[in-house]
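Peer 1: when you get a sec, could you give me coordinates for this:
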Amino acid sequence: MATPAPLIEVHGTSSERGQQYGEAARDRIRLGIGHYQAQLGLSALTEADIHALVHRFLPVIAAFDGDYIPEMQGIARGAGVAFEDIVMLNARTEILKLGLKQGRPAADDDMECTGLVVTGEAAADGRLIHAQNWDWKVECAETAVVLKIRRDEGPDILTFTEAGGLARSGFNAAGIAITANYLQSDRDYRQTGVPLALIRRKVLQQDNLAHAMHAVYATPKSASNNMIVSHPAGIVIDFECAPDETFQVHPDGGILAHANHWQSPVALSKLKDTGIAATPDSLYRDLRVRSLLVPHRGRITCDTVKAALFDDFQSPRAVCRPPCLTLAGTMTATVAMVLMTPALGTMEVAMLPASDRTFTRYQLAMDAAAFQGTAEGQALRAAE
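Peer 2: Alright, predicted model coming up:
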């Protein structure tokens, strides 16, 4: 049986929250740092080399949000590790790729995910469901946490992330949710942009959907990424992000599914998808999810979504992936299935779901004022 991701709750100033986080997740943070240092070491990078890569991002991070530096310093202090190692965890997508470019040649590891959103029009109870399978290294099942952030300056946040990370998948008390999955293009790594994990955190800090979407749409990035932003009122936009330009994909009949290839015709007319060669199963994973959901349109429940994400067609290269070796010789799997119903303030997570279908439920108190004028707002006020 996989170990559930522990819940860590923090509050106070950014520095105080960071220290509480670092202390509570110390062992998992150190495990994650060791894992990525070892991976970068395969490219002949020393600890000094890794820290030099990290320092490229510090001015960009500080300009993006001044609170992130003291928060990461607090995490480092609480966990008893180097500050640069916490920044590495929050920029690990970028650091891993830059490390490979700087070190000896190595085969890329698969970085796959399948995300989906079912809006109220397609759901049985009229409540939006936002979910994802996170495919990555098997070892990360032991470094994952669910972080609950109590904030005085904005909505509270519930996020599933790697220990030491400021955010990954999650939603906030205003109902704004985000998941993200890997994309590649021929525009990647021509500039130093804001690390992707910190853009997701920025989204989750917003109490206004427009501001959340601005953080995705307008923030310069180092690499391509797909970010799905939703709100329980039925607003869903899939942002296919190149480092310097953003494209949109919208739900069809209340259902949106996205794997690891570009879908926007506008995007495909302007850039080259360089990721399909490493992740060819992406081409059918989103098709499988849609085909399993469409017959239930109007009657889709959380169990329907789970069934779609458990799909094992063409296993191990499936929507739900058991442990298997990549071309680089790394063991990867669907590390976690994350299912969110923001109107209810619930997140369900199953670790290594191909072998263990046990879900752990996490709860966040929602702000009824954020849902004013919607059915969700009426339900929340009735429950108060």
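Peer 1: drop to CA atoms for contacts and neighbour counts, all remaining ones
Peer 2: OK.
Peer 1: double-check that L96 belongs to a helix.
Peer 2: Yes. Under DSSP: H, G, I helix; E, B strand; the rest coil, L96 falls within a helix.
Peer 1: next, the closest residue to it other than its chain neighbours: secondary structure please.
Peer 2: Counting by C-alpha to C-alpha, 6 or more residues apart in numbering, L40 is the residue found nearest to L96 once chain neighbours are left out, at 6.7 Å. At L40 the chain is in helix, as set by three-state DSSP.
Peer 1: quick check, L40 in contact with L98.
Peer 2: No. Counting by C-alpha atoms under 8 Å, L40 does not reach L98; the two are 9.7 Å apart.
Peer 1: so between these two, which is more surrounded?
Peer 2: Ranked by neighbour count (other C-alpha atoms under 10 Å), L40 and L98 place L40 first, with 22 against 16.
Peer 1: next up, the contacts around the more buried one.
Peer 2: Residues in contact with L40 (C-alpha atoms under 8 Å, 6 or more residues apart in numbering) are 50, 96, 99-100.
Peer 1: now stretch 73-93: how far from the chain's centre is it?
Peer 2: 18 Å (C-alpha atoms, centre = their mean, to the nearest Å).
Peer 1: check which residues of it are buried.
Peer 2: Across stretch 73-93, burial judged by 16 or more other C-alpha atoms under 10 Å covers 73-79, 81, 83-93.
Peer 1: same question, stretch 151-168
Peer 2: Using 16+ other C-alpha under 10 Å as the test for burial, stretch 151-168 gives 151, 155-168.
Peer 1: and this one, please, so the two structures can be compared:
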Amino acid sequence: MRILELPSGKPPRDWGRIHGESYRTEIKAISEIRTYLCTKVGGFQNVDDVLEAGHAHLPVLEAYHQGLHAELLGIAEGADVSPEEIVVLNHYTDLRDLDADPSKWRPAPTRDAPKAFHTGEGITRDDALGGGDGCSVLWSESPTGRILAQTWDMHATAIPYVMVLRVPESPAGPAATLLSVTGCLGMAGMNTAKVGVAINNLFSTDATLGVVWPAMVRRALHERNAVAAREVIAASPIGSGHHYFVADRSNAFAIETSGTRRKMVFAGGRTYCHTNHCLDSEIAERSKVPTTSTTHDRLKWLEVDLARAQVRDLDDAWRRLGSIDGWPRSICTNMSTPEQPHGTATCGAIAMNLDSGELWAQQGFIHNVAAERWKL
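Peer 2: Have a look, this model is predicted:
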């Protein structure tokens, strides 16, 4: 698995250039894959339309956080691709939910907006091309510490590009280690203040023009406690559906979002799990579950397994993330085929102990695969 350690003392634009130059070939490849998939899984008719949507998100990111905007531009410069292509690479799961008609684009609200207009229809998704993807998140107050862990399930063609990104301490916030893909600002991780963030995708029918979501993950990890990280998410212009879990050594919160709504669905407890359908009925009204999704199977398995036995430690959590019980509708899965190479698969996983500062991560199918390990 690739690991990129960004140097301390450098500005965000330089971080981005280093990232882009380090993985230029890989970034070009995955940006092409994700742009293509937006024309197949999403509602866009051609590449130009996808890039137009990517362009519309750039000023949102610049207004949201200049440093992360500069880092994204630096990635584009280093990889010799356009900023729009890097937006598509980062924001793929939200971008594909957006209506292809620019006249229907609306700016994302920065608070829960129950009266915001939406058609209730959303785009039509081709599930066979990775549209039914998702992730499984588990939380447990174990005897060895508070554990937050997740799989990252996506189009199987993303597996070669999974990496770990290590961001140094800077004036923006503490150092952080994140599961990512080449060219991405980061998807889930933990900082040295022992704040952790995990994510699941939700399929919204009310997608808006919002902040590139990995930038919001990075912004939340600038904070030194979970309450502040939760407030970052609650006040961000979120473009489409996700479930965000933030925790530290004292607090834990889960927030479900759509393109216009956000609701807290968990505020502490010994165990919790989430997959890719909404627990909150109001968020569910603005969401869909793809027909091929295994979300209900995975949630049931996690609930039964967490009730069966408490998570003991990171090794125990890692084994559960790698479970193939009920294959292929299992926690660790592979729905891709030679005919459908972009089908959903477990592309990687991350597990964090927020008390000890241990972080485990790995790319690909993690069943019986050892994690790479760090101590923050």
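Peer 1: from the buried residues of stretch 73-93 of structure 1, which land in helices?
Peer 2: Of the buried residues of stretch 73-93 of structure 1, the ones assigned to helices by DSSP state H are 73-79, 83-90, 92-93.
Peer 1: ok, the counterpart of A215 of structure 2 in structure 1 to A215 of structure 1 distance?
Peer 2: Correspondence of A215 of structure 2 to structure 1, assessed by TM-score structural alignment: L198. According to C-alpha to C-alpha, to the nearest Å, L198 of structure 1 and A215 of structure 1 sit 10 Å apart.
Peer 1: also L158 of structure 1?
Peer 2: Distance, L158 of structure 1 to A215 of structure 1, using C-alpha to C-alpha: 18 Å.
Peer 1: residues contacting I157 of structure 1?
Peer 2: Here I157 of structure 1 is in contact with 147-151, 170-173, 204-205, 364 (C-alpha under 8 Å, 6+ apart).
Peer 1: which part of structure 2 matches the longest strand along structure 1?
Peer 2: The longest strand of structure 1 (DSSP state E) is strand 331-341. Using TM-score structural alignment, the residues of structure 2 aligned to strand 331-341 of structure 1 are 343-353.
Peer 1: starting at the chain centroid, how far to the matching stretch?
Peer 2: The chain centre lies 10 Å from the centre of stretch 343-353 of structure 2; the measure is C-alpha atoms, centre = their mean.
Peer 1: by contact count, what packs against the longest helix along structure 1?
Peer 2: Counting by DSSP H, the longest helix found in structure 1 is helix 47-64. Under the contact criterion of 3 or more C-alpha pairs under 8 Å, 6 or more residues apart in numbering; DSSP states H and E, helix 47-64 of structure 1 touches helix 68-79, helix 83-90, helix 92-102.
Peer 1: can we see that at 10 Å?
Peer 2: Helix 47-64 of structure 1 is packed against helix 26-41, helix 68-79, helix 83-90, helix 92-102, helix 196-204, with contacts defined by 3 or more C-alpha pairs under 10 Å, 6 or more residues apart in numbering; DSSP states H and E.
Peer 1: the second one vs structure 2, mean deviation?
Peer 2: Average distance between helix 68-79 of structure 1 and its aligned residues in structure 2, after superposition and using mean C-alpha distance after the TM-score superposition for structure 1, equals 1.5 Å.
Peer 1: hang on, the earlier thing: which residues are in contact with both of L198 and A215 of structure 1?
Peer 2: 64, 204 (C-alpha atoms under 10 Å, 6 or more residues apart in numbering).
Peer 1: what's the match for N226 of structure 1 in structure 2?
Peer 2: Under the alignment (TM-score structural alignment), N226 of structure 1 pairs with H243 in structure 2.
Peer 1: wasn't its match part of a strand?
Peer 2: Yes. Checked against three-state DSSP, H243 of structure 2 lies within a strand.
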